[in-house]
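S.K.: missing the sequence, but the structure's below:
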């Protein structure tokens, strides 16, 4: 059974990074750029679509359930 990887795990095979956190920074920048100039409703829709796309990519329902459980903690 797969378990959710909660450690930093971003990479870009086409880039060479000098700091371990840089790929995560690139992801955050891409996420913010995707939301730029969207209304709150459009931003919520983007998030929902992104979640469904990534959950489908993961494919393992046990991992998706674990991610949902962790995401819901302290909300």
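M.R.: Yep, that arrived. For clarity, every value in this text was computed on a predicted model and none was experimentally measured.
S.K.: from here on, contacts and neighbour counts on C-alpha atoms
M.R.: Will do.
S.K.: next one: the top helix by length along the chain to chain centre, how far?
M.R.: Taking DSSP state H as the criterion, the chain has its longest helix at helix 40-58. Averaging C-alpha positions (Cα atoms, centre = their mean, to the nearest Å) puts helix 40-58 10 Å from its chain's average.
S.K.: could you list the buried residues of that helix?
M.R.: For helix 40-58, a neighbour-count test (16 or more other Cα atoms under 10 Å) marks residue 55 as buried.
S.K.: residue 23 reaches residue 29, doesn't it?
M.R.: No - contact between residue 23 and residue 29 fails when scored by Cα atoms under 8 Å: they sit 9.8 Å apart.
S.K.: neighbour-wise, which of the two wins?
M.R.: residue 23 (19 against 11; other Cα atoms under 10 Å).
S.K.: want to compare, so here's the second one:
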């Protein structure tokens, strides 16, 4: 299964708002922990190491 980079969230603004809300009133360290936990949860949901490696490579290439 290739990495899907096409828009797939039906209501992206709602997701963005929920993401911002999840970080509200957190310290930078707590926010980083939330991001790390979210990444691990979503990686577990994806479950395909090839897709995860591609996502990691694409994310790093954008830095």
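M.R.: The structure has been received and is ready for your questions. Since the structure is predicted, the reported quantities are computational estimates derived from the model, not experimental observations.
S.K.: picking up where we left off before, what's the first helix or strand after the longest helix of structure 1?
M.R.: Where DSSP states H and E defines the elements, the next helix or strand beyond helix 40-58 of structure 1 is helix 61-72.
S.K.: quick check: angle from the longest helix of structure 1 to helix 61-72?
M.R.: 150 degrees (axes from the mean of the first three to the mean of the last three Cα atoms, to 10 degrees).
S.K.: now which residue in structure 1 aligns to residue 53 of structure 2?
M.R.: Per TM-score structural alignment, the equivalent position to residue 53 of structure 2 in structure 1 is residue 65.
S.K.: show me the contacts for that match.
M.R.: Not one residue lies near residue 65 of structure 1 by Cα atoms under 8 Å, 6 or more residues apart in numbering.
S.K.: also residue 2 of structure 2?
M.R.: Contacts of residue 2 of structure 2 by Cα under 8 Å, 6+ apart are 50, 51.
S.K.: which stretch of helix or strand covers it?
M.R.: Applying DSSP H and E, one finds residue 2 of structure 2 in no helix or strand.
S.K.: quick one on the thing from earlier: got the contact list for the longest helix of structure 1?
M.R.: Helix 40-58 of structure 1 has contacts (Cα under 8 Å, 6+ apart) with 35, 64.
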